[in-house]
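Colleague: Structure for this input, please:
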Amino acid sequence: MTSGNGITGNDRERKDGKEWMLLLLSILLAFIIWLLHSLSLQYSVFFEYNVELTSSLEGRSRSAASEDLLIVRGRSEGYYILRQRIGRRKTLKVNAPVTALVHKDGDAFSVTCENIKSNIVEALGGNVDLEFIVTESMDFNFPRMVSKRVPVAPRTSISFDGQYMPLGRIELRPDSVDIYGDARLLETVDSVMTMTISASGVDGPIQGISGLMPIRRVEFSEDNIYYSLNVVRYIEESVDVPVTSVGVPEDKDLIVFPSTVRITFRRIFSSTQYSPDDFVLAVDYADFIKTMESELVPELVSVPDGVISWEISPRYVDCILLDNNGGQ
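Modeller: Next up, the predicted model:
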């Protein structure tokens, strides 16, 4: 049917449906705006946390979890409160000085929450404006552990730009750490490794901080290691250097073939020029007598400053020992 104004029943139903849809969307939008506004406001509520306490008790585990709950009251934004209420109870990692821990019995220690209030505030990280702490004290078990000092080894994946190379080894500070754990387990650990230190196209000194590769049931005295590596630009050159013999008795002659070898070396990029006289290559009579071999590896006795690495060609020289009648 058509009404007096020319609108059919179907048209009116479609119009009413659109109006209801707009109304529902408006209500939903208003609810979202209200929710976002409410979550941005601050509220004073109670929070519950599990606590993992870290300390430096000598000869004991560095961290322990308490079965007691930490209950505090504080002000926080609705977003943070909502995150705390959803899912499993969150764990608060608190650092505490040894002086705050009271030994009860065996491995059991107790800590008064007011004594570590500043540490709790630091662990909350500014998310909660702490008003007061409900929990009076918490108990922790710090089992005894043996320790030993082991070196830290760098784990690297570093590539260098053309004509750049490291000058020396990568330096670590500290270069050794104390590890804690079961005695039998520590017997199998002779070093700890850094996380992989990665860099590519390096054309200058690098430095940074790296964590340590975790070892199951082993704790470290340090969490992070500072590393540095000096990187320089180099040029490659070659010189022919005579091979001398040292330590030869007066009545003997040690003849070397070939008498001259080529040294190919890398040096720090500079305008300095090197000559064969700047290098001293020698074979030792004592080494010849000990080995009784005719071939020896010449030793680079003297090398000028700025030379980083070198190779000798040929690698071995032949040696012949003769009597020197003139020396008698």
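
Colleague: Please count neighbours and contacts with C-alpha atoms only from this point.
Modeller: Noted.

Colleague: For Ser66, which non-adjacent residue is spatially closest?
Modeller: Distances taken as Cα to Cα, 6 or more residues apart in numbering place Phe140 nearest to Ser66, at 5.1 Å, with adjacent residues excluded.

Colleague: Would you check that that neighbour makes contact with Ser61?
Modeller: No. Using Cα atoms under 8 Å, Phe140 is not in contact with Ser61, being 11.0 Å away.

Colleague: which stretches of the stretch 51-200 of the chain form strands?
Modeller: With strands called from DSSP state E, counting those that start in this stretch, the stretch 51-200 of the chain shows them at 63-65, 70-77, 91-95, 101-105, 108-112, 129-133, 137-141, 146-153, 156-160, 164-166, 171-173, 176-181, 192-193, 197-202.

Colleague: Can you identify each of the helices in the chain by residue range?
Modeller: Using DSSP state H, the helices of the chain run over 9-40, 78-85, 117-124, 183-186, 285-291.

Colleague: can you give me how far the shortest one is from the chain middle?
Modeller: Distance, stretch centre to chain centre, for helix 183-186: 24 Å (Cα atoms, centre = their mean, to the nearest Å).

Colleague: helices or strands next to that helix in the packing?
Modeller: Applying 3 or more Cα pairs under 8 Å, 6 or more residues apart in numbering; DSSP states H and E, one finds that helix 183-186 contacts strand 146-153.

Colleague: other SSEs contacting the strand it packs on?
Modeller: strand 176-181, helix 183-186, strand 192-193.

Colleague: So which residues make contact with the last one?
Modeller: I take that to be strand 192-193. Contact with strand 192-193 is made by 150-155, 212-213, as judged by Cα atoms under 8 Å, 6 or more residues apart in numbering.

Colleague: Please list only the buried members of those residues.
Modeller: 150, 152-155, 212 (16 or more other Cα atoms under 10 Å).

Colleague: TSV for those residues, including distance to Tyr285?
Modeller: Below are the buried ones among the contacts of strand 192-193 laid out as TSV (distance: Cα to Cα, whole Å):
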residue	distance to Tyr285
Val150	41
Val152	40
Ala153	39
Pro154	40
Arg155	41
Leu212	48
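
Colleague: out of the residues you listed, who's nearest Asp305?
Modeller: Pro154 (27.5 Å; Cα to Cα).

Colleague: So that closest one sits against Thr194, correct?
Modeller: Yes. At 5.3 Å, Pro154 and Thr194 qualify as touching, with contact defined as Cα under 8 Å.

Colleague: Would you reformat the helices and strands packed on strand 146-153 as TSV and include distance to Asp323?
Modeller: Listed next are the helices and strands packed on strand 146-153 as TSV, based on distance: least, Cα to Cα, whole Å:
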stretch	distance to Asp323
strand 176-181	54
helix 183-186	60
strand 192-193	56
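
Colleague: quick one more, to check against the first:
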Amino acid sequence: MRKSLPVILAVLASVVIWLISNLSETTSDIVSVQVVAHSNLVGHSDVAEESVTIAAVVSGSGFSLLNLALSTNKIVDVTFDPEDLTNRDGDFFTIADNTLFKYASSIMGPSVSVKSFLSHSVTFRFMREAYKKVPIVPVSFISCSPQYMPYRDMVISQDSVYVYGDPVRLESLDKVLTKQIVKRKVNRGVHGVVDLEVPAGMRLSEGQITYSQEVTRYVEYSTTAVLEVRNLPEGRKLTVFPSVVQVTYRFVFPISGNPAQNAIFYIDYDEFVNSLGGKCMVRCDNSPDVAICWEATPQMCDCVESSL
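Modeller: Sure, this is the predicted structure:
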């Protein structure tokens, strides 16, 4: 027995070397994989109803093919772009084999190369779901450093989202909020990614969006303005108290001269007709583009109508 042991070890070593040598070589074989499709199709579930078998001729090392063969019962989750899926009939969506190559690495793994798929197309079933398209409302608290402030409205990457869930609950849903965006001591534009608040028991087509908020340095400028009256009918007179208001602007820094010299402040007679108690809001026309905001003091004026 002791004399035969070296022989046995030599044979085993030869077999191991032979296996390693052969498994290291590139070869081809037919491999099947169970795939569960995911996608963001409008009006349908985001997960296919059942898994589908996808078979392909692949090439790779013997080790890679052996690993694939040993994991044939493993289910692979693959996310497909909605644009790559064609609606053939009701809940059934098809992807052509030439497009399927985009997802070859996700389906078969990165260690092998797909030469061809055995089917010209693959079909998945995505069940219909009740849904509603609602606006996205950003929720933010942005405090700036002295002499800085937000400029213009916050810009978000998309203004609406599809919500999936119970039809009765969808009827009362009119918007989806973002999680709160909090920034402090800001002196430059801010941007980033924020998650959406998912209504309880519902699903969103998107989980997050990007946002961007301009921030600018400003300078305050105060002046007085004589109020005009607009839309006044012939034969009528509207007396405004006070007839001159103090106006405080915030302009984008720097400024030159008085950018608001062509601005017109007025009271709208049509607003007076529909008012309670004759109080009307001071309004502005032809405000300069560099004006971030303005405020009149007082903001509301008393108005009295009379005949000429």
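
Colleague: quick one: TM-score?
Modeller: The TM-score (TM-score structural alignment, normalised by the length of structure 2) is 0.64; 269 aligned residues with a Cα RMSD of 4.5 Å.

Colleague: of the strands of the stretch 51-200 of structure 1, which approaches Phe47 of structure 1 most closely?
Modeller: With Cα to Cα as the measure, strand 70-77 is the member of the strands of the stretch 51-200 of structure 1 nearest Phe47 of structure 1 (5.4 Å).

Colleague: Could you tell me the angle between that closest one and helix 78-85?
Modeller: Angle, strand 70-77 of structure 1 to helix 78-85, by axes from the mean of the first three to the mean of the last three Cα atoms, to 10 degrees: 150 degrees.

Colleague: Just name whatever secondary elements strand 70-77 of structure 1 is in contact with.
Modeller: strand 42-54, strand 129-133.

Colleague: mind checking how far the first one is from the chain centre?
Modeller: Shown here is strand 42-54 of structure 1, whose average C-alpha point lies 31 Å from the average C-alpha point of the whole chain (Cα atoms, centre = their mean).

Colleague: Pull out the buried positions in that strand.
Modeller: Under 16+ other Cα under 10 Å, the buried positions of strand 42-54 of structure 1 are 42, 44, 47-54.

Colleague: and what of the last one?
Modeller: For strand 129-133 of structure 1, the neighbour count (16+ other Cα under 10 Å) marks 129-130, 133 as buried.

Colleague: Roughly how far does Ser63 of structure 1 sit from Val218 of structure 1?
Modeller: 12 Å (Cα to Cα, to the nearest Å).

Colleague: what about those two, which has more around it?
Modeller: Ser63 (19 against 16; other Cα atoms under 10 Å).

Colleague: what sits against the more buried one?
Modeller: By Cα under 8 Å, 6+ apart, the residues touching Ser63 of structure 1 are 52-55, 142.

Colleague: Swap in 7 Å and give it another go.
Modeller: The contact partners of Ser63 of structure 1, taken as Cα atoms under 7 Å, 6 or more residues apart in numbering, are 52-55.

Colleague: corresponding residue for it in structure 2?
Modeller: Matched across to structure 2, Ser63 of structure 1 falls on Val47, judged by TM-score structural alignment.

Colleague: cool, Arg184 of structure 1 as well?
Modeller: In structure 2, Arg184 of structure 1 lands on Val168 (TM-score structural alignment).

Colleague: What is the neighbour count of its match?
Modeller: By other Cα under 10 Å, the residues close to Val168 of structure 2 number 9.

Colleague: What are the buried residues along stretch 75-83 of structure 1?
Modeller: 75-78, 81.

Colleague: what's next to that stretch, contact-wise?
Modeller: 38-45, 127-130.

Colleague: now, among those residues, which is nearest to Asp284 of structure 1?
Modeller: Asn127 (72.1 Å).

Colleague: if we can go back for a sec, Val246 of structure 1 is nearest to which of the helices and strands packed on strand 70-77 of structure 1?
Modeller: Checked against Cα to Cα, the stretch from these lying closest is strand 42-54, at 61.9 Å.

Colleague: Report all helices and strands that the closest one contacts.
Modeller: Using 3 or more Cα pairs under 7 Å, 6 or more residues apart in numbering; DSSP states H and E, the elements in contact with strand 42-54 of structure 1 are strand 63-65, strand 70-77, strand 91-95.

Colleague: which one of those strands lies closest to Ala286 of structure 1?
Modeller: strand 63-65 (58.5 Å).

Colleague: how big's the offset between that closest one and structure 2?
Modeller: Its aligned residues in structure 2 lie a mean 3.6 Å from strand 63-65 of structure 1 after superposition (mean Cα distance after the TM-score superposition for structure 1).

Colleague: from what I can see Met165 of structure 1 touches Val231, true?
Modeller: Yes. Using Cα atoms under 7 Å as the test, Met165 of structure 1 is close enough to Val231 to be in contact (5.6 Å).

Colleague: how about the strands of the stretch 201-308 of structure 2, start to end?
Modeller: 203-204, 208-226, 228-230, 236-241, 244-252, 264-268, 279-281, 283-285, 291-297, 300-307.

Colleague: I'd like the ones you listed written out as JSON lines, with distance to Asn87 of structure 2 added.
Modeller: Below are those laid out as JSON lines (distance: least, Cα to Cα, whole Å):
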{"stretch": "strand 203-204", "distance to Asn87 of structure 2": "21"}
{"stretch": "strand 208-226", "distance to Asn87 of structure 2": "27"}
{"stretch": "strand 228-230", "distance to Asn87 of structure 2": "57"}
{"stretch": "strand 236-241", "distance to Asn87 of structure 2": "65"}
{"stretch": "strand 244-252", "distance to Asn87 of structure 2": "52"}
{"stretch": "strand 264-268", "distance to Asn87 of structure 2": "55"}
{"stretch": "strand 279-281", "distance to Asn87 of structure 2": "55"}
{"stretch": "strand 283-285", "distance to Asn87 of structure 2": "52"}
{"stretch": "strand 291-297", "distance to Asn87 of structure 2": "49"}
{"stretch": "strand 300-307", "distance to Asn87 of structure 2": "58"}
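
Colleague: out of those strands, nearest to Val190 of structure 2?
Modeller: strand 208-226 (5.3 Å).

Colleague: List the buried residues for that closest one?
Modeller: Buried, per 16+ other Cα under 10 Å, within strand 208-226 of structure 2: 208-209, 211, 213-218, 221, 225.

Colleague: Run through the residues that contact the counterpart of Met300 of structure 2 in structure 1.
Modeller: Using TM-score structural alignment, the equivalent of Met300 of structure 2 in structure 1 is Tyr316. Tyr316 of structure 1 is in contact with 295-298, counting by Cα under 7 Å, 6+ apart.

Colleague: Ser28 of structure 2 now?
Modeller: The contact partners of Ser28 of structure 2, by Cα under 7 Å, 6+ apart, come to 57-60.

Colleague: out of the strands of the stretch 51-200 of structure 1, nearest to Gly17 of structure 1?
Modeller: Nearest to Gly17 of structure 1, of those and by Cα to Cα, is strand 70-77 at 39.2 Å.
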